[in-house]
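Peer 1: give me coordinates for this.
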Amino acid sequence: MSSLALAVLLLLVLVTLLLAAGVAYAVHRYPALGVPMTVAVAVVVLMVTTIGIISAH
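Peer 2: Coordinates of the predicted model:
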């Protein structure tokens, strides 16, 4: 892999973790939204699926 591809991959991982943490915090702050870990895991799965589909093409 080139260094550019590795940098993009690292950026995507960091954005995914940041998004999951933000969603988990929002759900933790407002419990009516759902269980924090379940929502955070769902966001991570959605991001990984999206990245996988994009990288497959």
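Peer 1: switch to C-alpha atoms for all contacts and neighbour counts from now on
Peer 2: Will do.
Peer 1: so where does the spatially most central residue of the chain fall, helix or strand?
Peer 2: Central residue of the chain (Cα atoms, centre = their mean): residue 16, 2.7 Å from the mean position. Using DSSP states H and E, residue 16 sits in helix 3-29.
Peer 1: tell me what that helix is packed against?
Peer 2: Where contact means 3 or more Cα pairs under 8 Å, 6 or more residues apart in numbering; DSSP states H and E, helix 3-29 is packed against helix 36-56.
Peer 1: and for comparison, fold this next one:
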Amino acid sequence: MSTSNLLLILLLVLVGFLAVGALGYVAYQHPALAPPLGVALAGAAVLVALVAIVVTVGHR
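Peer 2: Predicted coordinates:
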């Protein structure tokens, strides 16, 4: 993989952690929206799926 692909994956992971943290914070502050752990785990699952797509496309 090239350096640009690795930097793209790093950026995606960092933005993903930010999004998961924001989802967890919102769910914690407003428990009626969703259970905080479920929201954070769903966000993490989306992050893993996006990283897997980027890595798969990067190897072609």
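Peer 1: just give the TM-score of the two.
Peer 2: In this superposition the chains share a TM-score of 0.81, using TM-score structural alignment, normalised by the length of the first structure; 57 aligned residues with a Cα RMSD of 1.5 Å.
Peer 1: now the helix holding residue 16 of the first structure: buried residues?
Peer 2: 13, 16-17, 19-21, 23-24, 27 (16 or more other Cα atoms under 10 Å).
Peer 1: between it and helix 36-56, how many degrees?
Peer 2: 160 degrees (axes from the mean of the first three to the mean of the last three Cα atoms, to 10 degrees).
Peer 1: helix 3-29 of the first structure vs the second structure, mean deviation?
Peer 2: In the superposition against the second structure, helix 3-29 of the first structure averages 0.4 Å from its aligned positions (mean Cα distance after the TM-score superposition for the first structure).
Peer 1: off-centre distance for that helix?
Peer 2: Relative to its chain's centre, helix 3-29 of the first structure lies at 5 Å (Cα atoms, centre = their mean, to the nearest Å).
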